[in-house]
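> Show me how the following folds:
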Amino acid sequence: MPIESLRLLLVEDNDLDAMFITRVFQRSTVIQAQIERASSLGEALEMIDETEFDVVLLDLGLPDSDGLQSIRSIREKVTSIPIVVQTGDDRVETGFAAIEAGAQDFLSKNDLKDHLLTRLTIHAILRQRQMLELQEASLLDSMTGIANRRRCDIEFRRRLEMLSQGGTPFCVAIVDIDNFKLINDSGGHDLGDEVICQVGNELRDRCRPGDLVARIGGEEFAIIFADTTVDELGKLQQRHRRAIEALDFQREGISVTVSIGGTCVLSSDNKRSAFRRADSALYAAKKGGRNQCKIETVVRPAINVHIA
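Below you'll find the model as predicted:
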């Protein structure tokens, strides 16, 4: 998508340089830029908190920050904004170090020409957009459009880190489509794919804000229930199970159900140990007759408690 206008944060403590850069964008016939200026890193971080910018044009010589630390500080605040560095240091090594620190591009102040500055700024925005699109695509399941196993792994690690730092509890569950081989045998792989897509999207639509549904294999899905205790888990699992049971595939003889096994995650867990308990609970649900939910707690006698 072409860029015709943008909101630019200029982080520059030198008044003459700031005036020159502002005039460059004012003279541009390619793009309209709304420029806001910060004279220090601290001021820039406050403005980023309050305003959504399309790009940051950053001077590395700020009064309250030392060189590349300015880039890192902005990146810690927000990852999506492209940063173009301007520096009085002509060394190529400085520019490459800026990119390694998180900038999209760099430009020596000795090369601040109209067409070059505007072109670098536009290219930085386009590259950042492309990178974010690729990152997002790498975290989605190509068939269903919901999160994939990699996205699930990332979210689990994030939640576990929060929990280990005294954060809120969370739970995980594995959802498996019952008798999926019979569905494939009766209607072929097209029907099987349709069932997987509808189940995945229904599970996602039933989630609360903060929860995550991911397809982790064939006809199997994982759910991460954010801010959830084991006492709340049963009701949430049943809500998902009933939603799938109520799906209408508008095909004669097609009835789809799922079995769900879940567990509450401990700070001492890793992904393997937590999902092993969830998988054990799923096995108990399958063995118990399918179309049901089970929970396995850390204390083993609770494993086969049926959720009504």
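
> When you work out contacts or count neighbours from here on, use the C-alpha atoms and nothing else.
Will do.

> Quick check: V265 touching R272?
No. V265 lies out of contact with R272 (CA atoms under 8 Å); the separation is 10.9 Å.

> quick one: which of the two has more around it?
Counting neighbours by other CA atoms under 10 Å for V265 and for R272 shows that V265 has the greater number, 28 against 9.

> The closest residue to the more buried one other than its chain neighbours: how many residues sit nearby?
Nearest residue to V265, sequence neighbours excluded (CA to CA, 6 or more residues apart in numbering): C171, at 5.4 Å. The tally of other residues near C171 (other CA under 10 Å) stands at 25.

> list the contacts for C171?
Listed by CA atoms under 8 Å, 6 or more residues apart in numbering, the contact set of C171 reads 224-230, 233, 262-265.

> Then K181 would be within a helix, right?
Yes. Counting by DSSP: H, G, I helix; E, B strand; the rest coil, K181 is part of a helix.

> do you know how far it is from G210?
Separation of K181 from G210 (CA to CA, to the nearest Å): 32 Å.

> Over to V199?
According to CA to CA, V199 and G210 sit 19 Å apart.

> okay, those two: which has more neighbours?
In this comparison of V199 against G210, neighbours counted by other CA under 10 Å, the higher total goes to V199 at 27 against 9.

> Is the more buried one part of a helix or strand, or is it coil?
The three-state label for V199, taken from three-state DSSP, comes out as helix.

> List the contacts of it.
I244.

> Quickly find the element holding the residue lying closest to E220 once chain neighbours are set aside.
Sequence neighbours aside, D176 is the residue nearest to E220 in space, at 4.6 Å (criterion: CA to CA, 6+ apart). If you go by DSSP states H and E, D176 is part of strand 171-177.

> another one to check against the first:
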Amino acid sequence: MNNELIKVLLLEDNQVDLPLVHEMLSESRREKFVLKYVDRLQHALDLLIKEQFDVMLLDLQLPDAYGLSALIGVQTLAPNLPIVVRSEVNDEQLAIDAVHSGAQDYIVRGEESSPLLIKALRYAIERKRSEQSLAYLAHYDPLTDLPNRELFRERLNRAQERTKRSGYMVALMFLDLDHFKDINDTLGHDAGDQLLKFAAQRLKHCVRTEDTIARLGGDEFTIILEQIEHKKDAANIAQKIVDEMSQSFLLNDKDVFVTMSIGIAIYKEGDQTSEELIKHADMALYAAKAKGRSNYQFFEAKMNTLITQRMAMIKNLKLALERNEFILHYQPQVDLSINQLVGVEALLRWQHPEMGLLQPNNFIPLLEETGLIIPVGEWVLHTACQQCRLWREAGFPRVRISVNLSAKQFRQLQLANTVKKTLDETGMDPEHLHLEVTESLLLSNVAETISILNELNDLGVHISLDDFGTGYSSLNYLHRYPFASLKIDQSFVKSITRNSKSAAIISAIISLAHNLGLKVVAEGVEYHEQLPALLNMKCDEAQGYIFGVPLSSATCETMFKNIFNQNSKFYVRKP
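Just a heads-up that it's a prediction; the model follows:
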């Protein structure tokens, strides 16, 4: 506190003490004390409304207040003001009671010296600051400066109590960032923390100052909206948040798109406990994610059933691997220049014992959330390689097989050793294994990413960049990675004949990729009119429903027999 200007409010009914206190404080060489005097509690309260003080010297025997009531009165109005009780009574129990009631120190009038008084004021200010710092840490999230879980619950309870008196509704929102784990996995935790800060700032812009935004942990946020008259008021704010969050975030000098899902529960006077309200908002959030994310949903009673089903799905997923319920289907990949089958992509399916054959979008997100994607991913790699060996032993000409690597698999230690072990155990020729990685992997820890890709490349496997064009990568730095091919995202291919911009983008990607020595695969080819356009652009390969839906291994063998009995020519499905 060197050279600090400290404003002191002296609340004392004996004006004779004013010059004495002033003289003692003037002896300080470290601080400059500015003293203001009042002789009534009410005068002090009136002054505290108008002015800010750094510390108070408080007498407990006043004309309009006696004992600890004066201390409590000041604290009620100015809870952050440090207080030193200055009493003419040397009473140890009174001193203890005063400190327990919120005073920072207690001194006896007439026994204090200048150093003692100055030290007491310094201590009171420093102690109050420490108390406030501890209180902040106990109630606020240090990363985003938002209220934490504990303060959120306190404010929710107060909001419910106020609703009983006001007649308005309270809307409780549960929010989280969609696929936030992907950001941590690909860009790193520092970028994830930065994203949380940005998200917190955007949320503040979407609500009123009197509303409460809290961070519960991870990427989970809550908002308490008070004085809501109509359900649509909460819906309007939720939509504003969804729209705001759909704008790109700048992380590591790159535009990254991360959306937000929102669940909303409405509280009317006395209809739910705080625990029930929280549970309902959480259920509504799950419903928003189930509907494709980047949307909001209000709680409905039927959601209890949906959550129960989701938990059952997770339980069954944990057992699916050991029960051999996962299967692979294989989608043809065709060389467009010679109309010949050159490979298949292995695609995961779940043969659920009750729900039948499930597509990846029904369970892959749950595999990611639970971490099961790692053992299941290893199973996919091993099963695909083993199937390729079985086809070779059956006498079919060799075709390559493509396997997708998730971000979590890619960031595993010893990934190259896992792949090598799989190749050795299955007898798979590494030249016929293509490993597909997504663009988002290129965003984080470039040196580590290049090292992992080089280790895989050294094994002799081919590495393909999947879903190219979805907003992350640049062809300008693809030469730094050992890719053999890239796959154009199907969103571009879908509109190649209807949208000139999509066609121009595809043409540019193919041209630049060829200059880098990369082959180009078009995904999602479904219509005959797309083929001439891709051929004119000299696209190397394609896959999609026009060539065939993903097939079981047995159906694949039938396809192989038909194709290879016809000089390996591949005939597209008739329109």
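
> tm score of chain vs chain?
TM-score of the superposed chains, computed with TM-score structural alignment, normalised by the length of structure 1, equals 0.87; 301 aligned residues with a CA RMSD of 2.6 Å.

> returning to that earlier point: separation between the residue nearest to V265 of structure 1 and R157 of structure 1?
Plainly put, C171 of structure 1 is 13 Å away from R157 of structure 1 if you go by CA to CA.

> Please apply the same query to L132 of structure 1.
Here L132 of structure 1 is placed at a distance of 21 Å from R157 of structure 1 (CA to CA).

> Pretty sure F468 of structure 2 sits against S485.
No. The criterion here is CA under 8 Å, and F468 of structure 2 misses it with S485 at 10.4 Å.

> Which one's more surrounded, the two?
Between F468 of structure 2 and S485, counting by other CA under 10 Å, F468 is the more crowded of the two (25 against 22).

> Could you tell me how many residues sit around the closest residue to that one other than its chain neighbours?
Distance criterion CA to CA, 6+ apart; nearest residue to F468 of structure 2, sequence neighbours excluded, is I488 at 4.8 Å. Close neighbours of I488 of structure 2, defined as other CA under 10 Å, add up to 25.

> State the distance from the residue lying farthest from the centre of structure 1 to K109 of structure 1.
Outermost residue of structure 1 with respect to the C-alpha centroid, by CA atoms, centre = their mean, is L16; its distance is 40.3 Å. For L16 of structure 1, the distance to K109 of structure 1 equals 12 Å [CA to CA].

> Equivalent analysis for P82 of structure 1, please.
19 Å.

> Over to R251 of structure 1?
Relative to K109 of structure 1, R251 of structure 1 is positioned 67 Å away (CA to CA).

> and the two? which has more neighbours close in?
K109 (16 against 9).

> right, and the more buried one touches V84 too?
No. Using CA under 8 Å as the test, K109 of structure 1 is too far from V84 to be in contact (12.0 Å).

> re earlier: and the aligned partner of the residue nearest to E220 of structure 1 in structure 2, what does it touch?
Matched by TM-score structural alignment, D176 of structure 1 corresponds to D176 in structure 2. Residues near D176 of structure 2 by CA under 8 Å, 6+ apart: 219-221, 260-262.

> what two of those are the furthest from one another?
With distances taken as CA to CA, the most widely separated pair in those is D219 and I262, at 12.2 Å.

> okay, those two: which has more neighbours?
Shown here are D219 of structure 2 and I262; by other CA under 10 Å, I262 has more neighbours (30 against 19).

> helix or strand for the aligned partner of the more buried one in structure 1, which one?
Using TM-score structural alignment as the criterion, the counterpart of I262 of structure 2 in structure 1 is I260. I260 of structure 1 is part of strand 258-264, with elements assigned from DSSP H and E.

> and the helix or strand following that strand, which stretch of structure 2?
On the C-terminal side of strand 258-264 of structure 1, the nearest following helix or strand under DSSP H and E is helix 271-287. Counting by TM-score structural alignment, helix 271-287 of structure 1 falls onto residues 274-290 of structure 2.

> average offset between the matching stretch and structure 1?
Once fitted to structure 1, stretch 274-290 of structure 2 is off its aligned match by 1.8 Å on average (mean CA distance after the TM-score superposition for structure 1).

> Check which residues of that stretch are buried.
Residues of stretch 274-290 of structure 2 classed as buried by neighbour count (16 or more other CA atoms under 10 Å): 274, 277-289.

> And stretch 79-98 of structure 1, by the same measure?
Going by neighbour count (16+ other CA under 10 Å), the buried part of stretch 79-98 of structure 1 is 81-87, 94-95, 98.
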